[in-house]
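In: Starting from these lines, generate the structure:
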Amino acid sequence: MITLTDSFFKSDIDDRITTLEQVLGWYRAGNNKMYKVFTERASYTESLENCEKKGARLAVDGIIEAAIRRDLFDRLIKPSGYKTYVGLDDRAIEGTFVWLNGKPLIAGEVEWGSGEPNNGGGRGQDCASIYHSDLIFDDAECQNKLNFICEISP
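Out: Coordinates of the predicted model:
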């Protein structure tokens, strides 16, 4: 009978983290999750699908946590040079933003741009993005082609 030890599983996780970091270019943040901004611009739906194909999701946990959000912005989003989708939208109920983990956005949890979110004056801006020039959120039209940031737990 083969007995698997904790060190076996730790080694497997360490190998996966090393592969994500060194081979695939993912960044390990302070919350021990891995992040990567993809610059092949995509709609929100395409971004969701692209992250899922990588075994990830659009970033949520690292975006909710202010210190991690700042780190991800400085290291990944700002250098990408373009607005970036995150895992937050109000597609189900206009004006009620919900993270992909099902938790509602708490007032003051993120900093929206001046006058945002504004639904684009009724044009249906339902998908949250972060400006690359500053750590400000914007509601974008979901069909807009933007960068996107994926999050994975190793």
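
In: hey, let's count contacts and neighbours off CA atoms from now on
Out: Noted.

In: tell me the contacts of Ser7?
Out: Ser7 makes contact with no residue, according to CA atoms under 8 Å, 6 or more residues apart in numbering.

In: Glu94 contacts Asp126, doesn't it?
Out: Yes. Using CA atoms under 8 Å, Glu94 is in contact with Asp126, at 7.4 Å.

In: Alongside the first, I'd like the structure of this one:
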Amino acid sequence: MSRPQGYIEGEAPASQHRSGSNGGSKVRSERVALLVVSALLAAAVIVICRLSLDNMHTKQSFQTLRDELEAVKRNLTDDSCPKCEYGWEQHGRQCYYFSISSSTWSESRDECRQKGGDLVQIDSREEQTFLELKVREKMNFEWDKFWIGLTDSEKEGTWLWVDGSPLNESLTFWIHGEPDNWTWYNPDGEDCVRMGEKAGAPDLKCWFDLSCKYTQRRICEKPAETGHFTLQCV
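Out: Sure, this is the predicted structure:
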């Protein structure tokens, strides 16, 4: 049989070349499409993971905010956090009232009791430091002193606080020469104690005995109360 004109031995027909070329292009296109889809899927997975993490962090943030809000609420109603009512000054867990008016020692004690407290009882050097500074600020004149809850009216020389406890002799703040039980103002002597030095008290020593019938200002004391208005303890 004669070969077609222009036939070269070993050469495939042109139609076969075109068919093979189209097949290769199709395979490459499918591979490209597969790669694109894979990349899109990978990107989608990454986005989903990031959204999940962001959602988790958001939930944690909301939980933290809720916890902080609950803490604030607890603080607002925390019965362990004391406060003082208006007109009283707080120091630690105690409240102190420094009067403007003057009364005898007994009258002063009655007025403190009416306010829910008693004349101040000084139990530490730190408390004396606080009171000495406060009294100094509030004194208008040198004789403008304040009654405290200490007396030897039951037995001369035996000093007792208003709760009946004896004075700790290692924790006293008598000014030099006191107590002297001077009888010039009252023959019964001086059985009650006042405090204060307008110019300041060296080593906090500013206690004086005085006739209980003398009128002075007073320091009342009572424990701080619990309530719903304090954000933090003082």
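
In: Quick TM-score on the pair, please.
Out: TM-score for the superposed chains, counting by TM-score structural alignment, normalised by the length of the first structure: 0.80, backed by 139 aligned residues with a CA RMSD of 2.2 Å.

In: before we move on, the earlier item: more crowded one of Glu94 and Asp126 of the first structure?
Out: Asp126 (27 against 12; other CA atoms under 10 Å).

In: does that one count as helix, strand or coil?
Out: strand (DSSP: H, G, I helix; E, B strand; the rest coil).

In: what do you get for Ser47 of the first structure?
Out: With three-state DSSP as the basis, the three-state label of Ser47 of the first structure is helix.

In: That one maps to what in the second structure?
Out: In the second structure, the residue matched to Ser47 of the first structure (TM-score structural alignment) is Ser108.

In: can I assume its match is in contact with Leu119?
Out: Yes. Counting by CA under 8 Å, Ser108 of the second structure touches Leu119, with 7.4 Å between them.

In: which neighbours do those two share?
Out: The contact sets of Ser108 of the second structure and Leu119 overlap at 147, 218 (CA under 8 Å, 6+ apart).

In: still on that earlier bit, so how far is Gln216 of the second structure from the match of Ser47 of the first structure?
Out: 8 Å (CA to CA, to the nearest Å).

In: Next: Ala39 of the second structure.
Out: Applying CA to CA, the value for Ala39 of the second structure to Gln216 of the second structure is 91 Å.

In: ok, now Asp152 of the second structure?
Out: 18 Å.

In: Tyr97 of the second structure now?
Out: Applying CA to CA to Tyr97 of the second structure and Gln216 of the second structure gives a distance of 14 Å.

In: same deal with Val135 of the second structure?
Out: 12 Å.

In: what's the distance between the strand ranked longest in the first structure and the middle of its chain?
Out: For the first structure, the longest strand by residue count, based on DSSP state E, is strand 34-42. Averaging C-alpha positions (CA atoms, centre = their mean, to the nearest Å) puts strand 34-42 of the first structure 9 Å from its chain's average.

In: So which elements touch that strand?
Out: The contact analysis (3 or more CA pairs under 8 Å, 6 or more residues apart in numbering; DSSP states H and E) places strand 34-42 of the first structure against strand 27-28, strand 146-152.

In: most neighbours per residue, which of the ones you listed?
Out: Comparing those by mean neighbour count (mean count of other CA atoms under 10 Å), strand 146-152 comes out on top with a mean of 25.

In: before we move on, back to that, list residues touching both of Ser108 and Gln216 of the second structure?
Out: With CA under 8 Å, 6+ apart as the test, Ser108 of the second structure and Gln216 both reach 102, 147.

In: From Ser29 of the second structure, how far out is the aligned residue in the second structure for Gly95 of the first structure?
Out: When the second structure is aligned by TM-score structural alignment, the residue opposite Gly95 of the first structure is Gly157. Between Gly157 of the second structure and Ser29 of the second structure the computed distance is 113 Å (CA to CA).

In: Alright, I will stop here.
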